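>>> Sequence first, predicted coordinates after that:
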Amino acid sequence: MAAVTELSFLLFALINNIHAQERIFVKKEGDSYTFNLPNNTDSCLISRSVGEEKLVLWNTSDLWSNSSSVPEHLKQRLVSSVKTSSYTILDLTHSDSGPYREECWTEGNVTHDNNFTITVCTSIGGTAIDERLGGTVDLPCEGAADNLDVQWLKQDSRYEQETWSRVFGDKTTSVMDNVRGRYQVVTNTSALRVSNVTGTDFTDYRCLVMHQQQCVSSHPVGLELQVEVIYHSVGETAVLPCTITDSTDEQPPRWSNLFSSDLGQLNQTVPSVDQNYSLVFSSLMLNHSGLYYCFTSMRYQRYQLFVCPKFGPPAVELFSEGEEVTLRCTDRREDMWHVWFIKSNRTEGRIITVESDQSMSRVSWYDNNGSLVISNISAGDAGEYWCVVYDPYDQCVSTERTVLVYMEPFGIYSTSFKKLEKV
């Protein structure tokens, strides 16, 4: 009978190891970690692997006895709660890092078996990066520097406690089926390159800088869905698509704005949600300007809606390769503030702010006089540029639009410039 029980345990452990993805808990030095074990078990064993050696930390049935296996340095940092069957290690150090295993028995049968890794690091302040669906983005590993021994982790949202999964089994092979081929580590920077970004990529990541299997520092990076800018004038119709429907959600996508989840509180014309879950404004008013969210239980989509007074016809300027072009925001005043937007072939027809477009390193924006200067201009800079002026209450006061058209030598307009339609 004992042999059968042991064989059952081995098969159980083998199946568990095959199907379970490695779970990683990243902790800062001095933090604590709590083992939440099931109630109504005869005993539980906590062990940690050190190389090929299995170090038994404690058995809950003789935790505080004189013959207890708990190391003295650990016993001083161990706190238990009989009511909840939880055990907490206080003041974590690098030496607490490693693979752990929980095993519990009831009447001789294994009723709980859990494998995971605790990694203790020195945490460094994180950063957040915006990207759009379908784009490509490099998540920086700021602490890598000359040390290219890094591990990339991705937050696993299936668990309530902050849990991480390893993105790569090594530096090149992804262990996540849904991202295989889309995630790569950039050789000279150790950045994580995410290609063809999908909704499931928008979460938190961590770059662990390692030295001889010990975590030197942890650098959190949040990948967030880029705010899509929607630009209209008073009286027009606007449609904000919601493309994050997920068949696993029990409820359909919901809409909210920055200040309220009740869109009916908006004054005057109230937007509606159509059969495709898009938010529809039939006749825009100035007060409809704002940040709108379409969200499900795990994903969200953001739109920044700008509603301005009626647009006037855009000005047109011709330019040649290598010139310097200055655009001026003449409506800007002392008590106002302004933002420059771009819509062009280079931005794939999307409206983005000048400061968020990293490809425009040759652009200078002068807030004191409202001018925008593009140096060493090229055909790719052709497009529509908007200066939007806001009052102190963030309401759009006016819009000036200028269409830059590239002129090839001999006065022929560039055939690569596509006429931009009215927004």
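Now that the structure is in, tell me what you want to look at.
>>> For the rest of this, base every contact and every neighbour count on C-alpha atoms.
Noted.
>>> where do the helices sit along the protein?
2-19, 72-75 (DSSP state H).
>>> Out of the ones you listed, which is closest to Phe311?
Phe311 lies closest to helix 2-19 among these, at 58.8 Å (CA to CA).
>>> Which secondary structure elements does the closest one sit against?
Under the contact criterion of 3 or more CA pairs under 8 Å, 6 or more residues apart in numbering; DSSP states H and E, helix 2-19 touches strand 109-121.
>>> Out of the helices of the chain, flag the one nearest Cys329.
Cys329 sits nearest to helix 2-19 of all the helices of the chain, at 60.3 Å, using CA to CA.
>>> So what angle separates the directions of that closest one and strand 109-121?
Between helix 2-19 and strand 109-121, the angle comes out at 40 degrees (axes from the mean of the first three to the mean of the last three CA atoms, to 10 degrees).
>>> Put this next to the first one:
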Amino acid sequence: MYPPDDSQSKDIFVSLGDRVVLNCSADDSNQAWETPLGRIDGNSTRDNQLYILADDFSLVIPSIFDNHTGDYLCISPLREMHYLLFLCPNNEPQEKVVYEGGTVSLACNFGQDVPERVQWHRFGLSDQYEIIYNSQDKTIPIPEDLQHRVTLSENGSSLTIYNLEMNDGGKYGCAALKNLTFEKTPVCMLPPLDTQG
């Protein structure tokens, strides 16, 4: 997953085994990452848990484990990027096979409880992690290629995409948080969507 780098702070919802890349544009040779596993800089050697990409200083987590949840901070003299990784339980994915020009509705079942926050994201064919909707941050725009083709239910529990295009294929996920602290596990749905044309 590649969170977009157009903001200074992002919440990322992942499941065990996911591969995650946290963006941080290379500004200076004095950059470093503060992580739950300790500090990593450009001189750190690659290990099997975390490493830095040489070309853009992004932090790669090849496979998410329990000890990876928490705060990640990319620090440089010119900017800071903050990520908060939430570990979501693995739910049974919903597979949808749809056709170009068609419509698909994805559901996030969070039961009777009213969550404090609902977030929809996608991991598309371009390997980019993008937030589609965040109920607590209305300033996050719908991705440009989905604008005017997406509707959400009033409580955020369902997402509908119209006039499907080939590049809409990929994995879509819903995270519903009952409590925004790590004491409570977020409820997450990760329904993949396959598009055929």
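Structure received. Values in this document were obtained by computation on a predicted structure and should not be read as measured data.
>>> TM-score for the pair, please.
Once superposed, the chains reach a TM-score of 0.66 (TM-score structural alignment, normalised by the length of the second structure), with 166 aligned residues with a CA RMSD of 3.3 Å.
>>> still on that earlier bit, redo the helices of the first structure as CSV? Include distance to Leu291 of the first structure.
As requested, the helices of the first structure are arranged in CSV below (distance: least, CA to CA, whole Å):
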stretch, distance to Leu291 of the first structure
helix 2-19, 42
helix 72-75, 50
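>>> Same list, those helices, but as CSV with mean neighbour count and distance to Ser398 of the first structure please.
Output for the helices of the first structure, formatted as CSV (neighbours: other CA atoms under 10 Å; distance: least, CA to CA, whole Å):
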stretch, mean neighbour count, distance to Ser398 of the first structure
helix 2-19, 12, 59
helix 72-75, 12, 66
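>>> Val194 of the first structure pairs with which position in the second structure?
Val194 of the first structure maps onto no residue in the second structure, with residues paired by TM-score structural alignment.
>>> Which residue is the nearest non-sequential neighbour of Val194 of the first structure?
Nearest non-adjacent residue to Val194 of the first structure, counting by CA to CA, 6 or more residues apart in numbering: Tyr183, 4.8 Å away.
>>> wait, the one you found sits on Lys154?
No: here Tyr183 of the first structure lies out of contact with Lys154, judged by CA atoms under 8 Å, at a distance of 11.4 Å.
>>> Can you name the residues that contact the residue mapped onto Glu130 of the second structure from the first structure?
Structural alignment (TM-score structural alignment) places Glu130 of the second structure against Ile352 in the first structure. Shown in contact with Ile352 of the first structure (CA atoms under 8 Å, 6 or more residues apart in numbering): Glu228, Val229, Phe341, Ile342, Lys343.
>>> sorry, back to before: what do we get in the second structure for the residue nearest to Val194 of the first structure?
So, by TM-score structural alignment, Tyr183 of the first structure is left unmatched.
>>> Distance check, Tyr183 of the first structure against Arg193 of the first structure.
6 Å (CA to CA, to the nearest Å).
>>> what does Gly383 of the first structure give?
Distance from Gly383 of the first structure to Arg193 of the first structure, by CA to CA: 29 Å.
>>> returning to what we had before: the more surrounded of Tyr183 and Arg193 of the first structure?
Neighbours were counted for Tyr183 of the first structure and for Arg193 using other CA atoms under 10 Å; Tyr183 has more, 22 against 16.
>>> My guess is Trp33 of the second structure contacts Glu80. True?
No: between Trp33 of the second structure and Glu80 there is no contact under CA under 8 Å: 9.7 Å.
>>> All set, thanks.
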